[in-house]
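Colleague: fold the following and give me the result.
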Amino acid sequence: MAVVEQATEASRMPVLSVRGLTTSFRVGTEWRSVVRNMDLDVAPGETVAIVGESGSGKSVTSLSIMRLLPQLTSRIEGSVKLEGRELLTLDAEQMRQVRGNQISMIFQEPMTSLNPIFPIGKQIAEAITCHRDISNSEAKAEVLRLLDRVRIPNAKNRFDEYPHQFSGGMRQRVMIAMALASRPKLLIADEPTTALDVTIQGQILDLIKTLQDEEGMAVLFITHDMGVVAEVSDRTIVMFRGEAVETGTTDDIFNRGQHPYTRALLSAVPKLGSMGGRERPMRFPVIDIKTGDTLVPEAEAGIPEKGSQPLLEVKNLTTRFDIRSGLLGRRSGAVHAVENVSFTLKPGETLSLVGESGCGKSTTGRSITRLVTPTSGQITVDGYNVGSLDEASLRRMRRSIQMVFQDPFASLDPRMSIGQAVMEPFVEHNLGSKAEARDKAADLLERVGLSADMMPRYPHEFSGGQRQRIAIARSLMLDPKIIVADEAVSALDVSIKAQVCNLLLDLQQSFNLAYLFISHDMAVVERVSHRVAVMYLGEIVEIGPRQAVFDNPQHPYTKKLMAAVPVPDPARRKLKRNLSTDEIKSPIRPVGYQPPARQYREVSEGHLVQV
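Modeller: Modelled structure (predicted):
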């Protein structure tokens, strides 16, 4: 009887127990705390999510638990126990035995976590042989078993391949295989799906759920995506500025959340299907994160005038990139990035291009602005025939069409103040004096929610959301009629994403802007679009009014994209989508390949689907 009670007690004991965790970093001569008094427990087979935005202390919490912070500039206080064993008092060698053996971690970006000069099989085998006394042949057999477990097709032939030969989703599977190599008691997943396309994200979430069911692991899941939280976690901890502001079951957090910040996070989450019956795009409600009060209610945005002439016309656009190989660099094939794409865009309208990485969305945007040279087709921008423009005419054309890129830090010069960066297009196009440029830049910074006083600052002094606002202000300096927004909100936290989407809708109404909105986030696309075009392998497979495409999707690929979107509903927590694990097909074709002529069927007015 005593043995049974001891076994029951052991099963109730948390795998991980954290009490009073406080992590500080040395800044000059002072210590500044970035995580304060953190408490959490994770039981066997349980998934606990830590949710919050960038800078809230989520990742620092996980790195503190793993003791991966630099010893000289960081200080960890409190208690971190793994199955009752205190980790903060272990020496370096003892902690090395714990890492990868009893606790494993999956990081956000697998390409920076995998060594590019070693085959993936060797890297996973190393994780096994470090902690277990087995032969090389036994280690290889175990690696192949793990690769099969994480659903990597043809594992035996891929054992000797390198990280760059895998897609993003497959690299993340390799990281999961490595994390599971020694059958850990606790898996820490730090934003494991943030950088992935929605279908790949769905596959990874399914995989983690399946492996947890099979292994009985405890999982600490760190993310800022509330849809992911709802689908994977049993309990949720909401972090804000280094502190846990609310803790409870996931159902309680989502349906009965008390803290203003929790409610603000949930209000900013776009929900697929929430636009049913609405023709116009919708602004997100804005909630005060300190009080929970609604500052700006949800509201409908504008709609383009009927009968207006298109600002942008694209006919049979094809863009291919030659592949050269051999000693003489002969042409051996081509990447068919964009294949026979046609659409129009009117003033005040948002057309969204959606699809997974590699489908040709960004190449379409860059072809329209002539940042890359199209192979064939006709592009007309505000009366300009883009393909026939000389350098001077191309420069004038680009006053009508501007681009906002995904990563504002990469598109802003770190050596230029943001005032100089925003003024630069105006000055370079000789549209007025420097004083006029400064006044216009100050006005646009105010329009995008920043202050003119910030003009002397540099890009590194701003948050990601603020930098994206600066990039938007810069794109407006030439009074363009069209803005190509290339994944402009994909890398942003959920509330910042909502703010930037609202800003884009407000600017559209103020300036009658047309947007080509490039994204893989179907829930955001549903919220901001008038029309939607779905791309697959360089081709548009479905296009039509947003309401028609989302309410009545026809193409199998459109249905697959929608089925993969995480839904912020805890009732779906045990749901597995059983999505195909096939990688997206290659767009590389041999020399002389001619794609077959495509036919389209009209489902309803303006709603076309490839047959």
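
Colleague: contacts, neighbours, all on C-alpha from now
Modeller: OK.

Colleague: next, the buried residues of stretch 459-467.
Modeller: 459, 464, 465, 466, 467 (16 or more other C-alpha atoms under 10 Å).

Colleague: isn't residue 221 right up against residue 188?
Modeller: Yes - Residue 221 is in contact with residue 188 according to C-alpha atoms under 8 Å; the separation is 6.0 Å.

Colleague: check which helix or strand residue 21 maps to.
Modeller: Counting by DSSP states H and E, the element that carries residue 21 is strand 16-27.

Colleague: mind checking which of the buried residues of stretch 459-467 land in helices?
Modeller: Secondary structure defined by DSSP state H assigns 464, 465, 466, 467 of the buried residues of stretch 459-467 to helices.

Colleague: now the second one, please; I'll put the structures next to each other:
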Amino acid sequence: MSGTEDRTESIQPVLSVSNLTTSFRVGDGWRQVVRNLSFDIKPKETVAIVGESGSGKSVTSLSIMQLLPKNVSRIEGSIRLKGRELVGLDQESMRRVRGNDVSMIFQEPMTSLNPIFPIGKQIAEAILCHRDMSRAEARAEVLRLLEKVRIPNAKGRFDEYPHQFSGGMRQRVMIAMALASRPKLLIADEPTTALDVTIQGQILDLIKLLQEEEGMSVLFITHDMGVVAEVSDRTIVMFRGEMVEQGSTDAIFNRGQHPYTRALLSAVPKLGSMEGRRQPVRFPVIDIATGETVTPEQEMPPAAADRPIVEVRNLTTRFDIRSGLFGRKSGAVHAVENVSFSLRPGETLSLVGESGCGKSTTGRSITRLVQPTSGTIEVDGYNVSTLDAASLRKMRRSIQMVFQDPFASLNPRMTIGSAVMEPFLEHGLGSKADARAKAADLLERVGLSADMMRRYPHEFSGGQRQRIAIARSLMLDPKVIVADEAVSALDVSIKAQVCNLLLDLQQSFNLAYLFISHDMAVVERVSHRVAVMYLGEIVEIGPREAVFGNPQHAYTKKLLSAVPVPDPARRSLTRRVATDELKSPIRPVGYEPPVRHYIQVSEGHLVQAAA
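Modeller: You can find the predicted model right below:
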């Protein structure tokens, strides 16, 4: 009899969700955002929920954790964890469940960690709340967890604060905290979306390894199909609050039945898909109303071989570090070190590398948003390094910047019509009527309508806000646009739409793009040339097909090997990405960097020689 009971226990789902419907109060009524969702997660199984923003993925996870505000939300149906019903459970009982049986990793670790407490104390607090341990035992357990999540020098970093860790290391701290109670179920809500490819690779490997060691089940929520293919046993596809398809990951990827599933997969840029193509290629786009592909991929025409519009020679940007009572200079951050490149009209040069490698500082130095230390920058005939305030203002008509977070770069109190018109009026290029007419035309060009000009930024989706930022950057008729991680945080289909928009605008206006990104699959698709940066230096630069097809530098190979590939056959593979952090660019006073030499591999393809 006991053997039968054991077998029954072994096949009981860790989590069983049945007819889950979650609604939010809107005015006097209720709006359903998740409808009739049902699925199970077995012991040691990984289930991924995929879909775009607004599909109900995160609301599903928050419903399971019972973290939605009671006064404006309503959860119906059944959520059973190891056979125990969670819907209707009182707060104290639910707190014990969260601490002991289920844990959650959130997308942005900095908002989940308290900035005024050391990370060791925060993890210890989670242990002391839910496990019967002394403080000494809790400290020993924290060190064990930090070592388990591959944080170097765990003992030395126990008393460090969140801001002293990189993004990838903060995410490791969150995983350590989630594992502190040895949960049966781990919910990972977009845990790698904002991370660089190498850090993302480390986190995915880590979750796989810990799942094997701890015997956890994992609910993985993401819109990255490459991540889904590499981590999940089964996949649930959600569209507008409903599950449209569910099955093994292999079946979903290779034999998906629903039009939205097939469209979602077709919109995913795949590394290596550009083999044999020399020019950037438009992305296939999903019709959000039907879930079907409406725009096929299309190769763009070649850029004209004009003289460079941007010339950067020996650019160096350093930030002084001052310490002591009198604020004496004690060192410097060597953010950009002796960087040289050119950019022609109608061409896209992509800068790639991990966070902290100097990509964004390079873009900001060229636009003089930060002051370069030395070197020469020429933009459209201007010597940027020596311009006075009036000339600099005039030069910026030729070069504009699109930032990663459009919400942060748009004034929340200003209508988007006023925001788009502002550069035109500030530079005195015409009347208010002229500005309004041009803004309306550009909003139409970027896929929005002129009657949206009276709305405010919060009334738009992330993708729409990015389109507004692009329209605003075009108001001064620039010749160069610096796109700093402009599509990194966008969903698959929105990313495809914005990338297509950038390609179309490039063709229409002969724009030159400095495209800063860590998304290697997108870079491969939109670039003419690629420069790989490491610790402030360009270690490899050349035509896109040469850098991706014949990478020479060890760091370039590391970046490419870390990219998740949307192929379920890789489910059991581990990339074994090195877990060390990017080395510090901080140097002492008087430090002189070594002189670098470059080897020409092929025409235009240069790689930094080994020191």
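
Colleague: TM between them?
Modeller: TM-score of the superposed chains, computed with TM-score structural alignment, normalised by the length of the first structure, equals 0.99; 609 aligned residues with a C-alpha RMSD of 0.9 Å.

Colleague: returning to that earlier point: save the ones in helices among the buried residues of stretch 459-467 of the first structure as CSV, and put in distance to residue 341 of the first structure too.
Modeller: Formatted as CSV, those follow (distance: C-alpha to C-alpha, whole Å):
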residue, distance to residue 341 of the first structure
464, 33
465, 32
466, 34
467, 32
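
Colleague: please identify which of the residues you listed is nearest to residue 584 of the first structure.
Modeller: Comparing those against residue 584 of the first structure with C-alpha to C-alpha places residue 464 closest, at 29.9 Å.

Colleague: and the next helix or strand after the strand holding residue 21 of the first structure, what does it pack against?
Modeller: Using DSSP H and E, the helix or strand that follows strand 16-27 of the first structure in sequence is strand 30-42. Counting contacts by 3 or more C-alpha pairs under 8 Å, 6 or more residues apart in numbering; DSSP states H and E, strand 30-42 of the first structure packs against strand 16-27, helix 58-66, strand 218-223, strand 243-249.

Colleague: could you redo the last one with a cut-off of 6 Å?
Modeller: With contacts defined as 3 or more C-alpha pairs under 6 Å, 6 or more residues apart in numbering; DSSP states H and E, the packing partners of strand 30-42 of the first structure are strand 16-27.

Colleague: translate residue 583 of the first structure into the numbering of the second structure.
Modeller: The alignment partner of residue 583 of the first structure in the second structure, by TM-score structural alignment, is residue 581.

Colleague: ugh, wrong one, residue 349 of the first structure
Modeller: For residue 349 of the first structure, the aligned residue in the second structure is residue 347 (criterion: TM-score structural alignment).

Colleague: cool, and residue 401 of the first structure?
Modeller: By TM-score structural alignment, residue 401 of the first structure lines up with residue 399 in the second structure.

Colleague: count of neighbours near its match?
Modeller: Residues lying near residue 399 of the second structure (other C-alpha atoms under 10 Å) number 24.

Colleague: same question for the one 5 residues further on.
Modeller: Residue 404 of the second structure has 20 neighbours, counted by other C-alpha under 10 Å.

Colleague: ok, the match of residue 349 of the first structure - contacts?
Modeller: Counting by C-alpha atoms under 6 Å, 6 or more residues apart in numbering, residue 347 of the second structure makes contact with 303, 512.

Colleague: please repeat the previous calculation with a cut-off of 7 Å.
Modeller: Counting by C-alpha atoms under 7 Å, 6 or more residues apart in numbering, residue 347 of the second structure makes contact with 303, 512, 513, 528.
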